[in-house]
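**Q** Provided below are the primary sequence and the corresponding predicted coordinates.
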Amino acid sequence: MIIVSTVEEVRKQIKEWKMQGQSIGFVPTMGYLHEGHKSLIDCARKENDRVVVSIFVNPMQFGPAEDLADYPRDLEHDTQICESAGTDLIFHPEPEEMYDGDFCSFVDMSVLTEGLCGKTRPVHFRGVCTVVTKLFNIVTPDRAYFGQKDGQQLAVIRRMVRDLNMDICIVGCPIVREEDGLAKSSRNTYLSPEERKAALVLSQAVRLGAELAKTEKDAKKVVLAMKDKIQTEPLARIDYVEAVDALSMQPVKTLEGGCMLAMAVYIGKTRLIDNVLV
């Protein structure tokens, strides 16, 4: 496994592999890897000749009051996970490598980014779209892998690739959960033991919504039941719970076709997300 920190090194290696006719699978991450990330790498390993993982905490997608400085980092641990999963190359750049001091070019999107997480994190998706575009241009993968836990992000990346005619296949992979149901997240490490127990209300609400949606097609009623469930937990504070079209991220009144029940909930000071496709 190769670990590089510069764009030039990545491009040199990718060029060699492509000259040999090898396909490239790419897993972009912000590090502090867990089983959810590993499942993406495993999928990339099965479907490609070479696997590249980027580990970069992207400052552009954090707002002024968000947790950029405190976001967990552990390159040694990440390297072990990548190596065990068969990664061929880790790209671990410094912010200065990705953004020159006079950087002023951005990739932005409307509509899909205006609701859900976009309401309370207005700069987030511009940062995501910009850095993912840069990484796609650097790695030039055949396939890129993203987790369904970040359901809005997955929809945004798919639309960006379609709208900008990027020659990349975007592969969405299922949410990986702890044994008790909590969706795996790097931010779970912020939770105290009491908060960790309280956080189970997210997956409980998701399961409730999925079960109700089998017979109840009124989105408002299902969302209300999910909110009521979350509000039984004193440590939980709802950011949003919504029913949206799984592709356009627009609110729906009826649960038909491909829909997503999505939520963001604060447990103490930690903001967690979860969703289910129905």
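**A** Cool, got the structure.
**Q** from now on I want contacts and neighbour counts done on CA atoms only, so please keep to that.
**A** OK.
**Q** what about the helices in the stretch 151-278 of the chain?
**A** 151-163, 193-198, 200-212, 219-230 (DSSP state H, counting those that start in this stretch).
**Q** buried ones in the second one, by neighbour count?
**A** Of the residues in helix 193-198, those buried under the neighbour-count criterion (16 or more other C-alpha atoms under 10 Å) are 195-196, 198.
**Q** what does stretch 64-84 give?
**A** 72-73, 78-79, 81-82.
**Q** just send these back as TSV, with secondary structure and distance to Gly31 too.
**A** Listed next are these as TSV, based on DSSP: H, G, I helix; E, B strand; the rest coil; distance: C-alpha to C-alpha, whole Å:
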residue	secondary structure	distance to Gly31
Pro72	coil	8
Arg73	coil	6
Asp78	helix	6
Thr79	helix	9
Ile81	helix	10
Cys82	helix	10
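**Q** how close does Gly209 sit to Lys217?
**A** Per C-alpha to C-alpha, to the nearest Å, Gly209 is found 11 Å from Lys217.
**Q** of the two, which one has the most company?
**A** The neighbour count for Gly209 versus Lys217, taken as other C-alpha atoms under 10 Å, is higher for Gly209 (28 against 14).
**Q** the more buried one touches Leu261, doesn't it?
**A** Yes - here Gly209 reaches Leu261: they are 7.2 Å apart, a contact under C-alpha atoms under 8 Å.
**Q** where along the chain do the strands fall?
**A** 2-4, 24-29, 50-55, 89-91, 143-147, 169-173, 236-245, 259-267, 270-277 (DSSP state E).
**Q** the second one packs against which elements?
**A** Packing partners of strand 24-29 (3 or more C-alpha pairs under 8 Å, 6 or more residues apart in numbering; DSSP states H and E): helix 35-47, strand 50-55, helix 124-139, strand 143-147.
**Q** alongside the first one, take a look at this:
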Amino acid sequence: MKLIHNQAEWNPLWLNHLRTNQQIGLVPTMGALHDGHLDLVKKSRSTCEVTVVSIFVNPTQFNNPEDFQKYPKTLDQDLEKLEQAGVDYVFLPTEKVMYPFPSKLKFDFGDLEHVLEGEFRPGHFNGVGIVVSKLFHLIRPQVAFFGQKDLQQVAVIKRLVDDLSFDLKLEVVPTKRESDGLAMSSRNLRLNQEERQKALILFHSLEKAKAELFSGKNWLEIQRQIESEFEHEHVAKLEYFELIHPDSFETYSSFDSSQKSSVCISAFIGEIRLIDNMPIIS
């Protein structure tokens, strides 16, 4: 496994892989790696001849500066995991490499900016769009791998790839969960023991909603019931719980089994904001 830090180091390596017709897969991360990230690596290695993992905590996608400062950083452990996973290259840029000048460009992803993550994290998707565009230009992969847990981010990146004609394929890998169902997330490292247990309310809410939708219960009744359960849980504060179309993120007021749908949830567990989602009709 080789570490690369800038485009000058990467260019001759990329050119060599291009000449030998080897497909390059990119797994963008912000570090603090868990088995969900390693699932993306595994998918890349099974699809592509070369796998590059980037580790960069991107400041422009944090609408809360304190959240950026407290984001877990576990570089030594990350590199050990990636080496064991058989990664070929790790891209470790500094902030100066990624942002040699303050970014003045602003992305607007239309309707995706005004619902769920777009509504509650203003400016977040602009930061995602900029850093992902930079990674695509710097690494020039043929395939890029993202996790389903960040479902709205996936929708944003699909729109980015389509609208800007990036010559690559996106692969979306299902959410990896702990044995008790909690979606794996780097932010889970910040939960204390009580919060870790209480965080299961997100997964249990999604499971309950899916089961009750298929039993014929009205969606708005399910939504109100979940909101009520959160009101009685002092550690957890619900931000949103919505039935949506997984591509457009149009929110539904009723369930139609003939339409694609997912349930998305965001909640604070103590001070830690977690998100999750579950496909209902794929």
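**A** Nice, I can see it. Keep in mind the model is a prediction, meaning the values are calculated, not measured.
**Q** need the contact list for Met263 of the first structure.
**A** By C-alpha atoms under 8 Å, 6 or more residues apart in numbering, the contact set of Met263 of the first structure is 116, 202, 238-242, 273-275.
**Q** filter the residues you listed down to just the buried residues.
**A** Buried among the contacts of Met263 of the first structure by 16+ other C-alpha under 10 Å: 116, 202, 239-242, 273-275.
**Q** one step back: and the helices and strands packed on strand 24-29 of the first structure, which is most packed in?
**A** strand 50-55 (a mean of 25; mean count of other C-alpha atoms under 10 Å).
**Q** contacts for that one?
**A** 17, 22-31, 41, 44-45, 82, 86-93, 139.
**Q** tell me, what residue is most central in the first structure?
**A** By C-alpha atoms, centre = their mean, the first structure has its centre lying nearest to Asp150, at 4.0 Å.
**Q** list the residues that contact that residue.
**A** Going by C-alpha under 8 Å, 6+ apart, Asp150 of the first structure touches 273-274.
**Q** how near is it to Leu182 of the first structure?
**A** 14 Å.
**Q** give me the nearest residue to Phe146 of the second structure, chain neighbours excluded.
**A** Distances taken as C-alpha to C-alpha, 6 or more residues apart in numbering place Val172 nearest to Phe146 of the second structure, at 5.1 Å, with adjacent residues excluded.
**Q** residue contacts, that neighbour?
**A** 145-148, 154.
**Q** at 10 Å what do you get?
**A** Applying C-alpha atoms under 10 Å, 6 or more residues apart in numbering to Val172 of the second structure gives the contacts 40, 43, 144-151, 154.
**Q** distance to Val52 of the second structure for the residues you listed - can I get that in JSON lines?
**A** Formatted as JSON lines, the contacts of Val172 of the second structure follow (distance: C-alpha to C-alpha, whole Å):
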{"residue": "Leu40", "distance to Val52 of the second structure": "11"}
{"residue": "Lys43", "distance to Val52 of the second structure": "12"}
{"residue": "Ala144", "distance to Val52 of the second structure": "10"}
{"residue": "Phe145", "distance to Val52 of the second structure": "10"}
{"residue": "Phe146", "distance to Val52 of the second structure": "13"}
{"residue": "Gly147", "distance to Val52 of the second structure": "16"}
{"residue": "Gln148", "distance to Val52 of the second structure": "19"}
{"residue": "Lys149", "distance to Val52 of the second structure": "21"}
{"residue": "Asp150", "distance to Val52 of the second structure": "20"}
{"residue": "Leu151", "distance to Val52 of the second structure": "22"}
{"residue": "Val154", "distance to Val52 of the second structure": "19"}
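**Q** now check the first structure for the residue matching Phe146 of the second structure.
**A** In the first structure, Phe146 of the second structure lines up with Phe146, judged by TM-score structural alignment.
**Q** what about the residue nearest to the centre of the first structure, distance to Phe125 of the first structure?
**A** Relative to Phe125 of the first structure, and taking C-alpha to C-alpha, Asp150 of the first structure is found at 12 Å.
**Q** please apply the same query to Gly36 of the first structure.
**A** For Gly36 of the first structure, the distance to Phe125 of the first structure - C-alpha to C-alpha - is 21 Å.
**Q** that older thread, any common contacting residues for Asp150 and Phe125 of the first structure?
**A** 117, 156.
**Q** give me the neighbour count for Ala210 of the first structure.
**A** By other C-alpha under 10 Å, neighbour count at Ala210 of the first structure equals 20.
**Q** OK, contacts around it?
**A** Ala210 of the first structure touches 204, 216, 222, 226, 260-261, 275-278, counting by C-alpha under 10 Å, 6+ apart.
**Q** just the buried members of the contacts of strand 50-55 of the first structure?
**A** Judged by 16+ other C-alpha under 10 Å, buried ones among these: 23-31, 41, 44-45, 82, 86-93, 139.
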